[in-house]
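[1] Sequence plus the predicted model coming up.
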Amino acid sequence: MPVGVKVRTLPMQVAARLVERIATGGPAPSELEISQEFGVSRIVARETLKILASLDIVDIAQGRRVAVRPPEEWDYLNPLLAEWLPEEQVVTLLRELHQVRLLLEPELAAMAAANMTDETLARLRQEMDRMTALTGEPDHYLEADHAFHMEICRAANNRILDRIMYSARWLGTASRRVTNAPRGSLHRATDAHARVLAALEARDPEAARAAMRDHLHGNIPILAEKEQRTKRASAAP
């Protein structure tokens, strides 16, 4: 599922092919096997394995065969995985990301409401105005959408939570492309964001928590339908 990452180098092209294969149950090839199968040099094969290792997909130890790591240990926040995994696995990741957002973002909104400054409110209103003006331009809308949520996150004044949310931005972009796609969804999202902003303007933590929770709950059916449709398509003969 494209999220803005482009495959450029030869090792990355080979790694992309191998990620899809390994993700569907294939073994991890050795440096020699990569070189022979793809017709590349041993240097390219070695760099390919380093890419896979950087994604926590394989373990490379001198004198031992390359081993596939358990899928639950893979670096799913790395944008390359969102680009290279089979689509049916990516949409499942989007559902899991949304579960994380439901756990974190209502509390972040409540924390932000308690810490809200006039400067942050001014930035939030600016992003709100951008979203209102961009309901006919989904790609630009999602940029303002992301910026709005990150302003709330930063207003919570918790650097660890800020980094967690920022690290998930690539999956967040992919998720927004799904939830922003249905007809009328951007207008509904704008109304939901306006309710969140109103609670933040009132500096009301409980109202901010509830408004953010309602906003995120509204996207659950869209993501579930996308996941089911993708799985049906992948299972079709």
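    Arrived safely.

[2] can we go C-alpha only for contacts and neighbour counts from here?
    Will do.

[3] Residue nearest the middle of the protein, spatially speaking?
    Among the residues of the chain, the one closest to the centroid is L171, at 0.9 Å (C-alpha atoms, centre = their mean).

[4] Buried residues of the helix or strand harbouring it, list them for me.
    Per DSSP states H and E, L171 falls inside helix 169-179. Within helix 169-179, the residues scored as buried using 16 or more other C-alpha atoms under 10 Å are R169, W170, L171, G172, T173, A174, S175, R176, R177, V178, T179.

[5] Next secondary structure element downstream of it?
    Once the chain leaves helix 169-179, the next helix or strand it forms, by DSSP H and E, is helix 185-201.

[6] Now that following helix: buried residues?
    For helix 185-201, the neighbour count (16+ other C-alpha under 10 Å) marks 185-187, 189-201 as buried.

[7] So which of these is the closest to Y141?
    Using C-alpha to C-alpha, L186 is the member of those that lies nearest Y141, at 8.0 Å.

[8] and the closest one, what is it in contact with?
    Residues near L186 by C-alpha atoms under 8 Å, 6 or more residues apart in numbering: T135, G136, P138, N180.

[9] Among these, which one lies nearest to E87?
    Among these, and counting by C-alpha to C-alpha, the member closest to E87 is N180, at 17.8 Å.

[10] Comparison target below:
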Amino acid sequence: MRVVSTSLHEDVAERLRALIFEGVLPPGAFVDEPALCAQLAISRTPLREALKVLTAEGLLRHEPRRGCFVAEITAKDLDDIFPVIALLEGRCAFEAALNASEAELQALEAVHERLARHARARRIQAYYDTNYLIHEAIIRLADNRWLAQVIADLRKILRLARLQSLQVPGRMEQSLSEHLAVFAALKARDAEGAEAAMRTHLHRQREALRVLAVQEKARRIG
């Protein structure tokens, strides 16, 4: 029996994730195995191992006798996921407030200053990128690999939705205020305050997405 290299199928899985997150394989798209094998210059075996990985992660769904399709994220999925990720990232903020060193907080303060500059200049993509760095930093400062692992899995699912909450008028300013509230609690070593502020931040992000969905529906009807 041929043994498939673990590193090969993991590399294929990462390349497939990139195709999904970049929109080359959009939600609902059929995964054409022969075409992907040709595109990626691989055999069917590592591709199928990679498809199993992505199916387990929730990025793909497998239909018997039909094959794999890119998962589609519904409003209910978002309603189900956001409270969970708010709890998890809230706990990260709690633990970060207790664990972070003064030097680490100073470094995080510099990132928040950059976030504020992007908000003032209305640099939306730069704001998104810096926002991501802040969330990642707080997860890292929590120093809890189990929290980090589950959050990473949920974030993969959320990326399928290609969320753009900053398109809602006033959301960037609100988001910045929420981030500053989290950071103020971290600096004060207020673990419970940091947890509550982070949970509020993520719940409000879900609300902004709900508003955006209503606005987009109104534009389509109009």
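    Right, received. Where do you want to start? Since the model is a prediction, treat every value here as computed from it, not as a measurement.

[11] who does the lengthiest helix in the first structure touch, helix- and strand-wise?
    Longest helix in the first structure, counting residues (DSSP state H): helix 87-115. Helix 87-115 of the first structure sits against helix 138-155, helix 169-179, helix 185-201, helix 205-217, helix 220-235, with contacts defined as 3 or more C-alpha pairs under 8 Å, 6 or more residues apart in numbering; DSSP states H and E.

[12] Show me what the helix holding L171 of the first structure is packed up against.
    In terms of contact count using 3+ C-alpha pairs under 8 Å, 6+ apart, helix 169-179 of the first structure is assigned the packing partners helix 79-84, helix 87-115, helix 138-155, helix 220-235.

[13] Please identify the deepest-packed of those helices.
    Highest mean neighbour count of those: helix 79-84, a mean of 22 (counted as mean count of other C-alpha atoms under 10 Å).

[14] Quick one: map M172 of the second structure onto the first structure.
    Here M172 of the second structure is matched to L186 in the first structure, going by TM-score structural alignment.

[15] Wait, L51 of the second structure touches A13, no?
    Yes: shown here, L51 of the second structure and A13 form a contact pair, counting by C-alpha atoms under 8 Å, at 7.0 Å.

[16] The two: which is more packed in?
    Between L51 of the second structure and A13, L51 has the larger neighbour count (other C-alpha atoms under 10 Å), namely 25 against 21.

[17] rewinding a little: superpose on the second structure and give me the mean offset of the helix holding L171 of the first structure.
    Here the mean offset of helix 169-179 of the first structure against the second structure after fitting is 4.6 Å, by mean C-alpha distance after the TM-score superposition for the first structure.

[18] Could you double-check that A142 of the second structure sits in contact with E89?
    No: assessed by C-alpha under 8 Å, A142 of the second structure is found out of contact with E89, at 9.4 Å.

[19] which residues touch the counterpart of L103 of the first structure in the second structure?
    Matched by TM-score structural alignment, L103 of the first structure corresponds to L87 in the second structure. Going by C-alpha under 8 Å, 6+ apart, L87 of the second structure touches R199.

[20] Can you tell me how far L87 of the second structure is from A196 of the second structure?
    Plainly put, L87 of the second structure is 9 Å away from A196 of the second structure if you go by C-alpha to C-alpha, to the nearest Å.

[21] give the contact list for S234 of the first structure.
    Taking C-alpha under 8 Å, 6+ apart, one finds E88 in contact with S234 of the first structure.

[22] where's it relative to I222 of the first structure, distance?
    For S234 of the first structure, the distance to I222 of the first structure equals 18 Å [C-alpha to C-alpha].
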